[in-house]
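# Build me a model:
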Amino acid sequence: MSNVFDILKERGYIKQLTHEDEIKKILEDEKITFYIGFDPTADSLHIGHFLPLMMMAHMQRAGHRPIALVGGGTVMVGDPSGKTDMRKMLSKEIIESNVASIKGQLSKFIDFDKEKAILVNNAEWLSKLNYIEFLRDIGVHFSVNRMLTAECFKQRLEKGLSFLEFNYMLMQGYDFLELNRRYGCVMELGGDDQWSNMLAGADLIRRKESKPAFAMTCTLLTNSEGKKMGKTEKGALWLDKNKTTPYEFYQYWRNVYDADVEKCLALLTFLPMDEVKRLGSLEGAEINEAKKVLAYEVTKLIHGEEEAKKAKEASETLFSGGCNMDNVPTCTISKDKINLPVLDLLVEAKVIPSKGEGRRLIQQGGLNINDNKVTDVKLIVTEEFFEHGSMLVRRGKKNYNRIVIE
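Below you'll find the model as predicted:
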C-alpha cells in the first residue's frame, strides 16, 4: 500500500498533526477508519469544504475507510471557531433539510458502495444525551483553563462567548469518542480552524479508552496574499449549481492569480504532481493554458464532465467573440419587467445580489450591457435592449449572464 501521508504532504494538504511518526506508520501499515465532520449550516457545501473532501478522497483511494459525519446535532449549538459573533440558530426543519442536501453532495466525492465509507448524523447520539450524565462522564475530562487558551474561544472572549457555544468542543470531542466505539475510528481530519476541537477529541479517547487516537488538519484555501479563496461578488463559491452555476464556478478558477495556479492544481485536482509542477511553471501568456486546465478539472470534479465541457465552451465562445451562447448562464424574466430601471431588473434576474452592489459596479465602470458600458444608475431597460432576443450583461471583465424574455 502506498503511504498516503507522503501524497498529502507533497500536495500541500497537511498543516498540523499529532504524533507524526505514529501517523505515518499507521497509514503505511494498516487500513484505518477516519472521519471528517460537516455541520449543515446551509443547504450546500462551499469551496471551503472541498479541501477536506479532497483529503478524504485521497485517503479512501489509499485504502482507508472514511466516515462522513453530518453534524445534525452539533449545528444546533453552533461552532464558535473563526466566528466573531454567535451563529444564527436554525430550526429543526431547516437543519433536516440541510442534512439531506449535504448528504447528496458528499456522495459525489466519496464512494459509499459496499460500506467503503460510512455516512452518519451525530444527532443520532447527541440528541439522546442526558445532560447530567454527560457532564459527569465527559465534562470531567475537560479543563476550563485549557479550553480558554484554545484559539476558537480566545478570540471570542472580548466580544462575548455564550455558554451554549462553550459546549461545542465537548460535543465534537464526544463525536470522536462515539465513532471510535462504534466503528473503530482512530483519526479525525478537518480544516485547520478545527485544531483545538480535534485535539480535545483525540485526548478524550486516550483518557477514556486508553487507546491511541490522532488528529490531522489540512491547510485552509488561501491565495498568495494569504486571503481566503472562494469569495465572489455574490458571496460564497457554492458546490450546488443552483447557488453558483457551473459557468461561474469555472470562471472563478479560470481567473485565479498566476501565483496560485500550482497550489490550486495540487490541492483541488488529482493530476499527477509532475504535471502540476509543469503547468505551474508556465509563464506569461502560457499560464492561461494552466488556468484552463485548473478550471476544467475542478469543475469536472464538482459538477461532472458534461457541465465542465459546457462551461469551458461558453467561456471560450465569449472570449473568442463567437456567437453560440447556449451554455452562457441564462435567466428568464417576464415581459412586464421591461422598462424597469437597470438595477431593479438585474436584481430581479439575480444577476447581481443587491442594488448597492450594482451601483458600485457602475461607479467603477464594471457593468456592461450588450458591450456598452453602463454609466447611469437610473438607466431604463427598454425592449430595444432585447433586439436579438436576449440581453448580454457583463460584470467586471469576465462574468457574463444572458437575460431572455419569456
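
# From now on I want contacts and neighbour counts done on CA atoms only, so please keep to that.
Noted.

# Helices of the stretch 51-200 of the chain, residue ranges please.
92-109, 123-126, 131-137, 144-148, 151-154, 163-166, 168-183, 195-209 (DSSP state H, counting those that start in this stretch).

# same check, this time on the stretch 201-350 of the chain
246-254, 261-268, 273-280, 287-303, 305-320, 342-348.

# so can I have JSON lines of the ones you listed showing mean neighbour count and distance to A62?
Output for these, formatted as JSON lines (neighbours: other Cα atoms under 10 Å; distance: least, Cα to Cα, whole Å):
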{"stretch": "helix 246-254", "mean neighbour count": "24", "distance to A62": "27"}
{"stretch": "helix 261-268", "mean neighbour count": "23", "distance to A62": "16"}
{"stretch": "helix 273-280", "mean neighbour count": "16", "distance to A62": "16"}
{"stretch": "helix 287-303", "mean neighbour count": "21", "distance to A62": "19"}
{"stretch": "helix 305-320", "mean neighbour count": "18", "distance to A62": "24"}
{"stretch": "helix 342-348", "mean neighbour count": "19", "distance to A62": "47"}
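
# Take those helices and write them to JSON lines, including distance to D43.
Shown next, in JSON lines, are the helices of the stretch 201-350 of the chain (distance: least, Cα to Cα, whole Å):
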{"stretch": "helix 246-254", "distance to D43": "17"}
{"stretch": "helix 261-268", "distance to D43": "22"}
{"stretch": "helix 273-280", "distance to D43": "33"}
{"stretch": "helix 287-303", "distance to D43": "16"}
{"stretch": "helix 305-320", "distance to D43": "21"}
{"stretch": "helix 342-348", "distance to D43": "22"}
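
# Out of these, which is closest to L129?
Closest approach to L129 among those (Cα to Cα): helix 287-303, 36.5 Å.

# by contact count, what packs against the closest one?
helix 246-254, helix 261-268, helix 273-280, helix 305-320 (3 or more Cα pairs under 8 Å, 6 or more residues apart in numbering; DSSP states H and E).

# To compare against the first, here's the next sequence to fold:
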Amino acid sequence: MTYHPKSEFMRVMIERGFLADCTDYQALDEALIEGIVPTYIGYDATAKSLHVGHLLNIMMLRWLQKTGHKPITLMGGGTTKVGDPSFRSDERPLLGPEQIEENISGMQRVFAKYLDYGDAPNGALMLNNAEWLDELNYLDFLRDIGRHFSVNRMLSFESVKSRLDREQSLSFLEFNYMILQAYDFLELNRRYGCLLQMGGSDQWGNIVNGIDLTRRVLDHEIYGLTSPLLTTSDGRKMGKSQGGAIWLNADMLSPYEFWQFWRNTTDADVGRFLKLYTELPIEECERLGALEGSEINAAKIRLANEVTTLAHGAEAAAAAEATAREVFEKGGIGDDLPTFTFSAGDIGDGISIIQLFVKSGLVKSGKEAKRLISENGAKMNDDPVTDAGTMIDTAALAEPLKLSAGKKRHVLVVLEN
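Below you'll find the predicted structure:
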C-alpha cells in the first residue's frame, strides 16, 4: 500500500491488514478528517447467529466507532427474501418472514457486544432494509431505479460471470439482488447521510453499483472500502472447523469451544490474527507473532483470551482458559467443557462407544469413530478406547464421562437425572 493516510481510521485499516481496496483513498481520507462518516455493512439474516467469517468486518465497524465515526449495521430483512448470489454455485434456500425475524434477533445480540448503540453523535444505528424494500412499487422501481443499470455491465461482474462461466443457473430473482443492494446504499445516503459502504472483497461489484446509482440519482459522492477474503495459512476458509461454523452466539457454540478455536490457530497465522481480531498494539501483535517453538503457545492463549473477551466477556475467557489448563495439563474434567446430555431411555440396555462419539458430536459418522479408535485418537476419561465394540450402560454414566477426539476436542457426557 503506497497511500499514506491522514485519518486515524484509514491508518488503522492499512496498518492492521483490513484493507483490500477502496474506490477513492484520498477523497475518503479527507471526508474522515472533516467530520463523522456514517458507514454501513449489510448482513443478510440467513442464520440465527453471525460466525467467525463475519468477525473481520465487525472489527472494522468497531475500529470505525473507536476512531470517532458512526457505524450502521444494516439487517437484510428485505434482501434475505432474495438471497445474495455472489460467488455461489446454487441458489440460497428462501426463508419465511418469521425465520428472518428470529435470525435478525439472534444476530443483533452479537453486535451489541462490539458496538455502542447509544445516543452519542457516533452512536451505532441498527437498521433493517425491509423498512424501504417492503414498500417498493415494482413499476415505479423499474422506471426510477432499473433504468440506471446496464445488464451488459452487471454480467461483467466477477460474482455473476463466474456463475455463468460454469454454466450454472442464475435466476432473475438472484440477478435483482445487486440492484437491491445498490438501492440500499442510495436510501441510506438519502435518509441517514451514509457516506461509506464496507464489505468483503467479493462485494466490490455490489458496492460500486450503489456508488454509481447514488451519483446518478442524487448527485452525491460516496465511497466503498473492501476487506480481504481471509483464508488460514493452510488454505482453509476462515471460520470453518471440523465441527462446522464457529458461531459468535454462546447458545450456538460454547465460549469454551470458541476459545479453543483461537487457541488452535496455526503458528503462521498468530501475528496476523492478533492484528485483525484483537485491539492489542501493533508492536505487541508483531512481538507475539514472532515467538517460536513452545513460546508461540503463550501467544495463542493471549489471542484466544482477547478474542473471547470481546465476544463473550472476560469471565468466559478466564473460565475457558482454566478449563483448557485443567483438561490439557492436568488431565482433569474441566467445568466449562461442552456437555451432551442423555436420558436413561436413550441408553436403554446400553449404547455402543461408537454411537456415544457420534451422538455427542465429536465425530460425524460411525466410520469416522472407528477410524479414530483404530488410530488411538479416541479416549474415555483420558484412557484410550481400544475396542470399537465397547458398550456403555447407565451405571457407567453415574458420573460425567469425558470423551476426547484427539488432543483438542472434548465433550462431557452426562446422564439426565
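
# care to give me the TM-score?
Once the chains are overlaid, their TM-score stands at 0.95 when taken by TM-score structural alignment, normalised by the length of the first structure; 405 aligned residues with a Cα RMSD of 1.8 Å.

# if we can go back for a sec, can you redo the helices of the stretch 51-200 of the first structure as JSON lines with mean neighbour count?
Formatted as JSON lines, the helices of the stretch 51-200 of the first structure follow (neighbours: other Cα atoms under 10 Å):
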{"stretch": "helix 92-109", "mean neighbour count": "16"}
{"stretch": "helix 123-126", "mean neighbour count": "15"}
{"stretch": "helix 131-137", "mean neighbour count": "11"}
{"stretch": "helix 144-148", "mean neighbour count": "12"}
{"stretch": "helix 151-154", "mean neighbour count": "19"}
{"stretch": "helix 163-166", "mean neighbour count": "15"}
{"stretch": "helix 168-183", "mean neighbour count": "20"}
{"stretch": "helix 195-209", "mean neighbour count": "20"}
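
# among these, which is nearest G321 of the first structure?
Judging these by Cα to Cα, what sits closest to G321 of the first structure is helix 92-109, at 34.5 Å.

# In the second structure, what stretch matches the closest one?
Under TM-score structural alignment, helix 92-109 of the first structure corresponds to residues 97-114 of the second structure.

# give me every residue that touches L50 of the second structure.
M107, V110, W247, L248, N249 (Cα atoms under 8 Å, 6 or more residues apart in numbering).

# And the helices of the stretch 51-200 of the first structure: which comes nearest F34 of the first structure?
Using Cα to Cα, the helices of the stretch 51-200 of the first structure put helix 168-183 closest to F34 of the first structure, at 8.9 Å.

# how far off helix 195-209 does the closest one point, in degrees?
For helix 168-183 of the first structure against helix 195-209, the angle by axes from the mean of the first three to the mean of the last three Cα atoms, to 10 degrees is 50 degrees.

# Tell me the gap between helix 168-183 of the first structure and the middle of its chain.
23 Å (Cα atoms, centre = their mean, to the nearest Å).

# Among the helices of the stretch 51-200 of the first structure, which comes closest to D260 of the first structure?
Using Cα to Cα, the nearest of the helices of the stretch 51-200 of the first structure to D260 of the first structure is helix 92-109, at 23.5 Å.

# contact partners of that closest one?
So helix 92-109 of the first structure is contacted by 40-45, 53-54, 57, 68, 70, 72, 75, 119, 239, 301-302 (Cα under 8 Å, 6+ apart).

# mean deviation of that helix from the second structure?
Once fitted to the second structure, helix 92-109 of the first structure is off its aligned match by 1.2 Å on average (mean Cα distance after the TM-score superposition for the first structure).

# Show me how far that helix is from its chain's centre.
So, by Cα atoms, centre = their mean, the centroid of helix 92-109 of the first structure is 14 Å from its chain's centroid.

# And the helices of the stretch 201-350 of the first structure: which comes nearest L379 of the first structure?
Among the helices of the stretch 201-350 of the first structure, the nearest to L379 of the first structure by Cα to Cα is helix 342-348 (5.6 Å).

# by contact count, what packs against the helix or strand just after that closest one?
Counting by DSSP states H and E, the next helix or strand C-terminal to helix 342-348 of the first structure is helix 355-363. Contacts defined by 3+ Cα pairs under 8 Å, 6+ apart place helix 355-363 of the first structure against helix 342-348.

# What mean distance separates the helix it packs on from the matching residues in the second structure?
With mean Cα distance after the TM-score superposition for the first structure, helix 342-348 of the first structure averages 3.2 Å from its match.

# matching residues in the first structure for stretch 286-303 of the second structure?
Under TM-score structural alignment, the match for stretch 286-303 of the second structure is residues 277-294.

# Give me the distance between the counterpart of V77 of the first structure in the second structure and V160 of the second structure.
Aligning on TM-score structural alignment places V77 of the first structure opposite V82 in the second structure. Distance of V82 of the second structure to V160 of the second structure, given as Cα to Cα, to the nearest Å: 15 Å.

# for S404 of the second structure, helix, strand, or coil?
Secondary structure, DSSP: H, G, I helix; E, B strand; the rest coil: S404 of the second structure is strand.

# Show me what it aligns to in the first structure.
Matched to the first structure by TM-score structural alignment, S404 of the second structure sits across from R394.

# In three-state terms, label the residue nearest to that match when sequence neighbours are not counted for me.
The shortest distance from R394 of the first structure to any non-neighbouring residue, by Cα to Cα, 6 or more residues apart in numbering, is to Y400 (4.5 Å). Recorded secondary structure, Y400 of the first structure: strand (three-state DSSP).

# Relative to I7 of the first structure, how far out is Y400 of the first structure?
38 Å.

# More neighbours: which of those two?
Y400 (22 against 17; other Cα atoms under 10 Å).

# mind listing what the more buried one touches?
Contacts of Y400 of the first structure (Cα under 8 Å, 6+ apart): V328, P329, L392, V393, R394.

# Around the nearest residue to the third one once chain neighbours are set aside, how many other residues sit close by?
Closest residue to L392 of the first structure apart from its sequence neighbours, by Cα to Cα, 6+ apart: R402 at 4.6 Å. A total of 21 residues lie near R402 of the first structure under the criterion other Cα under 10 Å.

# Hmm, F386 and R402 of the first structure touching each other?
No: shown here, R402 of the first structure and F386 do not form a contact pair, counting by Cα atoms under 8 Å, at 10.3 Å.

# Give me the contact list for stretch 318-331 of the second structure.
Taking Cα under 8 Å, 6+ apart as the rule, stretch 318-331 of the second structure contacts 255-256, 259-260, 301, 305, 332-337, 382, 407.

# same thing but 10 Å
254-260, 263, 301-302, 304-305, 308-309, 314-317, 332-337, 381-382, 402, 407-408, 410 (Cα atoms under 10 Å, 6 or more residues apart in numbering).
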